[in-house]
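*Asks:* The sequence and its predicted three-dimensional model are supplied below.
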Amino acid sequence: MVAPNVVAATKQRTNNTVAFEKVYLGLGANLNDPISQLKQAITALEQLGGTRAHRCSALYASKPMGPQDQPDYVNAVMELECELPPHALLDATQAIELKLGRVRKEERWGPRTLDIDIILFGDKQLDDERLTVPHYGMKEREFVLYPLLELAPELALPDGTSVSSLTTNVPRNGLEQIQ
């Protein structure tokens, strides 16, 4: 089920000429068959109105951030072209998370069935109570940088920093391609 405001935003924006922006989403899961969770999320994102799915990185196993007494994660990065506004895309990704069993808890970096983060949204730089783009932690997270590098080795962030240069300072920390 797509959030109603996403459908409204899509209908409203298709009446105007709107350029698609390249968007990168980080996907992660470590509960309830994480590989299946990511594959279901990818399918849902491929069907999302107002977007055109391009491709997805390989799936990677990674160590959890924060508490270590939880299962390892499965991560990927997906590339889309998007005509939705950033907050409408956020609403849509959160609706997909909920549909696939995500329960939001106070515990940060705890185990979860699915997490979809907006990593980059074109050259936009946003920072409000709901959304920070580029994602606030992307420059330190191997499970974002290496899959992103796989998809877009020449990519530069809005501040001009290349993804490839970021990976030289971020160790793999056990990150392993699994599919």
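*Replies:* In hand now; what should we look at?

*Asks:* hey, let's count contacts and neighbours off CA atoms from now on
*Replies:* OK.

*Asks:* From residue 144, how far out is residue 98?
*Replies:* Distance of residue 98 to residue 144, computed by C-alpha to C-alpha, to the nearest Å: 22 Å.

*Asks:* show me where the chain has strands.
*Replies:* With DSSP state E as the criterion, the chain has strands at 21-29, 51-56, 60-62, 73-82, 115-121, 126-127, 132-133, 176-177.

*Asks:* hang on, the earlier thing: neighbour count for residue 98 and residue 144, which is higher?
*Replies:* Neighbours were counted for residue 98 and for residue 144 using other C-alpha atoms under 10 Å; residue 144 has more, 25 against 16.

*Asks:* got a list of what the more buried one touches?
*Replies:* Contact analysis of residue 144 by C-alpha atoms under 8 Å, 6 or more residues apart in numbering lists 26, 75, 76, 77, 138.

*Asks:* what's around residue 103, how many residues?
*Replies:* A count of nearby residues for residue 103, using other C-alpha under 10 Å, gives 11.

*Asks:* I should have written residue 5 there, sorry.
*Replies:* 14.

*Asks:* out of everything not next to it in sequence, what's closest to it?
*Replies:* residue 88 (6.9 Å; C-alpha to C-alpha, 6 or more residues apart in numbering).

*Asks:* Residue 83 now?
*Replies:* Going by C-alpha to C-alpha, 6+ apart, residue 83 has residue 20 as its nearest residue, at 4.6 Å.

*Asks:* do the same with residue 10
*Replies:* Nearest in space to residue 10, with sequence neighbours left out and distances taken as C-alpha to C-alpha, 6+ apart, is residue 50 at 5.6 Å.

*Asks:* Check it against this one:
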Amino acid sequence: MTETPNPNIIDADTLTGEMRPIRRVVLALGSNLGDRMTSLQGAVNAIADTPDVWVTSVSPVYETEPVDAPEGSENYLNAVLLLDTTLAAHRLLDRALAVEDAFDRERSEVRNAPRTLDIDLIVVGDRRSHDELVLPHPRAHQRAFVLKPWHDLEPEAELPDAGPVAELLEQVDTTIIALRDDLELEIP
């Protein structure tokens, strides 16, 4: 059994003595190219293997029709990870991008182009940011494929500046997502 870090304590970096708060993070995972399940499980494994990151739970897997994607795009597999970390938001973003790259994510000028792996930072503690990393994620409140798996893990969760996830979920089209109870992601 693993111990979940207490979000109310401060972790002192053993090398520098720097004090860093432990923050709760919500990550959304998606894949609609290649072996989608292998990409999602690989992302879970890579994130869990990141120093100063503790994955605490992973949602059920959902199959989702593409949203605002180019014509002919395949369905996504989506899931949400909850984790605790002492990493700064930008370092966590750098790690997410590196994991995407490891799974041959091709970046395109085409909005919502198909991808082998997509990792979005939805919430990083109570951090607000409006630079190249916008937090909380600016479209999370509109995305059933984020809200439903997150709600499965934390029915009482709130998306900062938007409201309770349960209420937000009532306002989005959930007919585009379907639970894939034949698929399961595991925390290593």
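*Replies:* Perfect, I can see it now. Fair warning: this is a prediction, and the values are worked out from it, not measured in the lab.

*Asks:* want to try a markdown table for the contacts of residue 144 of structure 1, with neighbour count and distance to residue 179 of structure 1 as columns?
*Replies:* Putting those into a markdown table (neighbours: other C-alpha atoms under 10 Å; distance: C-alpha to C-alpha, whole Å) gives the following:
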| residue | neighbour count | distance to residue 179 of structure 1 |
| --- | --- | --- |
| 26 | 24 | 16 |
| 75 | 29 | 10 |
| 76 | 27 | 10 |
| 77 | 29 | 13 |
| 138 | 18 | 22 |
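
*Asks:* dump the residue contacts of the residue nearest to residue 5 of structure 1.
*Replies:* Shown in contact with residue 88 of structure 1 (C-alpha under 8 Å, 6+ apart): 5, 6, 9.

*Asks:* corresponding residue for it in structure 2?
*Replies:* With TM-score structural alignment as the criterion, residue 88 of structure 1 lines up with residue 91 in structure 2.

*Asks:* For residue 172 of structure 2, see how far away its match is.
*Replies:* Applying C-alpha to C-alpha, the value for residue 91 of structure 2 to residue 172 of structure 2 is 31 Å.

*Asks:* I'd like the distance between residue 23 of structure 1 and residue 72 of structure 1.
*Replies:* Applying C-alpha to C-alpha to residue 23 of structure 1 and residue 72 of structure 1 gives a distance of 26 Å.

*Asks:* for residue 113 of structure 1, same thing?
*Replies:* If you go by C-alpha to C-alpha, the gap between residue 113 of structure 1 and residue 72 of structure 1 works out to 12 Å.

*Asks:* neighbour count winner among these two?
*Replies:* Neighbours were counted for residue 113 of structure 1 and for residue 72 using other C-alpha under 10 Å; residue 113 has more, 21 against 17.

*Asks:* isn't the more buried one right up against residue 102?
*Replies:* Yes: contact criterion C-alpha atoms under 8 Å: residue 113 of structure 1 and residue 102 qualify, at 5.5 Å.

*Asks:* where do the helices sit along structure 2?
*Replies:* 36-48, 89-102, 144-153, 165-170 (DSSP state H).

*Asks:* Please identify the most buried of the ones you listed.
*Replies:* helix 144-153 (a mean of 23; mean count of other C-alpha atoms under 10 Å).

*Asks:* That one maps to which residues in structure 1?
*Replies:* Against structure 1, helix 144-153 of structure 2 falls on residues 142-151 (TM-score structural alignment).

*Asks:* how big's the offset between the matching stretch and structure 2?
*Replies:* By mean C-alpha distance after the TM-score superposition for structure 1, the fitted stretch 142-151 of structure 1 averages 0.5 Å away from its aligned residues in structure 2.

*Asks:* for structure 2, which residue is closest to the average position?
*Replies:* By C-alpha atoms, centre = their mean, structure 2 has its centre lying nearest to residue 27, at 1.6 Å.

*Asks:* so that residue sits right up against residue 125, yeah?
*Replies:* No: under the criterion of C-alpha under 8 Å, residue 27 of structure 2 makes no contact with residue 125, lying 11.6 Å away.

*Asks:* what's the overlap in contacts for those two?
*Replies:* Counting by C-alpha under 8 Å, 6+ apart, nothing touches both residue 27 of structure 2 and residue 125.

*Asks:* Could you see which of the contacts of residue 88 of structure 1 carry over to structure 2?
*Replies:* Nothing carries over to structure 2 from the contacts of residue 88 of structure 1, by both residues aligned by TM-score structural alignment, their matches' C-alpha atoms under 8 Å.

*Asks:* Nearest to residue 40 of structure 1 among these?
*Replies:* Nearest to residue 40 of structure 1, judged by C-alpha to C-alpha, of these is residue 6 at 19.5 Å.

*Asks:* ok, that closest one - how many residues close by?
*Replies:* Number of residues near residue 6 of structure 1 (other C-alpha under 10 Å) recorded here: 22.

*Asks:* So what does it match up with in structure 2?
*Replies:* Match for residue 6 of structure 1 (TM-score structural alignment): no aligned residue.

*Asks:* Contacts only, for residue 6 of structure 1.
*Replies:* Residue 6 of structure 1 neighbours (C-alpha under 8 Å, 6+ apart): 84, 88, 89, 91, 92.

*Asks:* Okay then, goodbye and thanks.
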